[in-house]
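Participant: coordinates only, sequence not included:
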């Protein structure tokens, strides 16, 4: 024990000025900032799998979902409707886990979707700022109306609500 607790706290009674030790950083400690972003980007480009599924239930024909899976856990979803007859696709929802928001995963997922359906003209019904910026970067225009239905597909039923 150094006896520091028994000494007076006033500077006048100290014999030599004490200097604070330099901040100690461990060699393999967690980095912040750029290192953290790079780790997320590597993770998004290396370990994410894309699985395409048909959405079950009353969503209507043509409604599909692209699942973004990281080690048996869904970290994102892109909901879309597609009509192969007229060659049009509408992105109706993008949901990406908070951990992967600034990792480029959204851009990679939309590029994957465009490569899976070549020759498809994509539009979007989304208007949130984060998705709007992503869609602008990917050059996907906003749809004129949110309830666009292709004439080749039967009318889709709206969401079922139950009154109590």
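Facilitator: Perfect, I can see it now. Since the model is a prediction, treat every value here as computed from it, not as a measurement.

Participant: rest of the way, CA atoms for contacts and neighbours
Facilitator: OK.

Participant: Excluding chain neighbours, give the residue nearest to the residue nearest to the spatial centre of the chain in space.
Facilitator: Relative to the mean C-alpha position of the chain, the nearest C-alpha, by Cα atoms, centre = their mean, is the one of residue 96, at 2.9 Å. With Cα to Cα, 6 or more residues apart in numbering as the criterion, residue 96 has its nearest non-adjacent residue at 4.1 Å, and that residue is residue 76.

Participant: got another, please set it beside the one above:
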């Protein structure tokens, strides 16, 4: 229990978010939100988004085993929403762990395919 509490504390205090998003890039592209702790990547959120359509799709969420169940996934997706306000988020993920996270965050599942007409 103490280890889990420690990881929750780290997830909320010592993990930084770094984005590969290029500002003012109007077209959709593969982007990543890196979750960094002590200069080490402990998780990633892969996504595509189109600023012109205000649509985004999450294609992968990966967390280091020691941070699972710490709330870091929820914090990362909340950060992504705050970074891109007004964006309608969807996901292509169907694995149980990520499906539960996305349901808690109220992010619907969509079929893989073009994000928008700009991606075609």
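Facilitator: Alright, I've got the coordinates. No experiment lies behind these values; they were computed from the predicted model shown.

Participant: my guess is the residue nearest to the centre of structure 1 meets residue 70, correct?
Facilitator: No - between residue 96 of structure 1 and residue 70 no contact is recorded; they are 11.8 Å apart, counting by Cα atoms under 8 Å.

Participant: How far does stretch 93-104 of structure 2 sit from its chain's centre?
Facilitator: Here stretch 93-104 of structure 2 is found 12 Å from its chain centre; the criterion is Cα atoms, centre = their mean, to the nearest Å.

Participant: nope, stretch 70-86 of structure 2 is what I meant
Facilitator: Average the C-alpha atoms of stretch 70-86 of structure 2, do the same for its chain, and the two points are 6 Å apart (Cα atoms, centre = their mean).

Participant: In structure 1, point out the residues matching it.
Facilitator: In the comparison with structure 1, stretch 70-86 of structure 2 aligns to the range 103-119 (TM-score structural alignment).

Participant: ok, and what's touching the longest strand along structure 2?
Facilitator: Ranked by number of residues, the top strand in structure 2 under DSSP state E is strand 40-50. Counting by Cα atoms under 8 Å, 6 or more residues apart in numbering, strand 40-50 of structure 2 makes contact with 26-36, 55-64, 67, 76, 115-116, 118, all of which sit outside it.
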